[in-house]
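[1] predicted model and sequence below, questions to follow.
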Amino acid sequence: MKITLIYASAPRVVHERVCEVAEACTVGQALEQAGWLERFPEIRGETLGLGVWGRKTDWRAALQPDDRLEVYRGLRVDPKVARRERFVGQGARSTGLFAKKRPGGKPGY
């Protein structure tokens, strides 16, 4: 059966490979058959996540034909914290839905 493996080992570096694996293959077996566990030893660590078509999965999950197996790195910055810091840097008056006002317009329009 044919599956696609995706892994972004670093920012702006994406490894993609279409490979043939045995029928009734699990996620762990697919990574091993493709040679990615030797090529990227950090995949074995508990910090990286696994998913099929954007849905979180584990090592024992069975794969279907034409599945896209993705290996996720951890986030370096919490998105909520990053947004809060951007907001502080921009200031309250220059952000948001009503930041641009028409001359003579009512507040909020």
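    That came through fine. Numbers count the residues shown, from 1 in each chain.

[2] for the rest of this, base every contact and every neighbour count on C-alpha atoms.
    OK.

[3] strands of this structure, residue ranges please.
    2-10, 13-20, 49-52, 55-57, 68-72 (DSSP state E).

[4] second structure for comparison follows:
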Amino acid sequence: MAERIAVEVVCAMPDRQLLRRVSLPAGSSVLQAVEQSGILQELPELPFDPSRLGIFSRRVAADDVLQDGDRVEIYRPLTLDPKDARRRRAR
């Protein structure tokens, strides 16, 4: 029997947070976990970009291989440039 790993896939929207636990075959990619979680179908308004993924707050590529216990994070695009936000607060 093939070895399986358990990972969490999370996404935080302004009004709610989603967390899904999925079981995948060992050697699965970050993108496979996102697809298996069903979060993209549940949040059709989320502008998904495969280059905006991370594992435990570290950016990773969509084809990176997962380890058992990883937490895959789907990042939203920034709505405001951090430099602009600091300038506004300074005024």
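    Alright, I've got the coordinates. This is a predicted model, so every value here is computed, not measured.

[5] tell me which of the strands of the first structure sits nearest to D78 of the first structure.
    In terms of C-alpha to C-alpha, the element of the strands of the first structure nearest to D78 of the first structure is strand 68-72, at 15.0 Å.

[6] any idea which residue is closest to the centre of the first structure?
    When C-alpha atoms, centre = their mean is applied to the first structure, the residue found nearest the centroid is Y72 (5.2 Å).

[7] if you drop the residues flanking it in sequence, what lies closest to R4 of the second structure?
    P25 (4.3 Å; C-alpha to C-alpha, 6 or more residues apart in numbering).

[8] would you turn the strands of the first structure into CSV with distance to E85 of the first structure?
    Listed next are the strands of the first structure as CSV, based on distance: least, C-alpha to C-alpha, whole Å:
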stretch, distance to E85 of the first structure
strand 2-10, 24
strand 13-20, 26
strand 49-52, 27
strand 55-57, 29
strand 68-72, 25
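
[9] before we move on, back to that, the residue nearest to R4 of the second structure contacts Q32, correct?
    No: with contact defined as C-alpha atoms under 8 Å, P25 of the second structure and Q32 do not form a contacting pair (10.1 Å).

[10] show me what the residue nearest to R4 of the second structure aligns to in the first structure.
    By TM-score structural alignment, P25 of the second structure lines up with A22 in the first structure.

[11] what's around that match, how many residues?
    Neighbour count of A22 of the first structure, defined by other C-alpha atoms under 10 Å: 12.

[12] could you do V52 of the first structure as well?
    20.

[13] which one of the strands of the first structure is the most hemmed in?
    strand 68-72 (a mean of 20; mean count of other C-alpha atoms under 10 Å).

[14] ok, now how distant is the match of P25 of the second structure from R83 of the first structure?
    44 Å (C-alpha to C-alpha, to the nearest Å).
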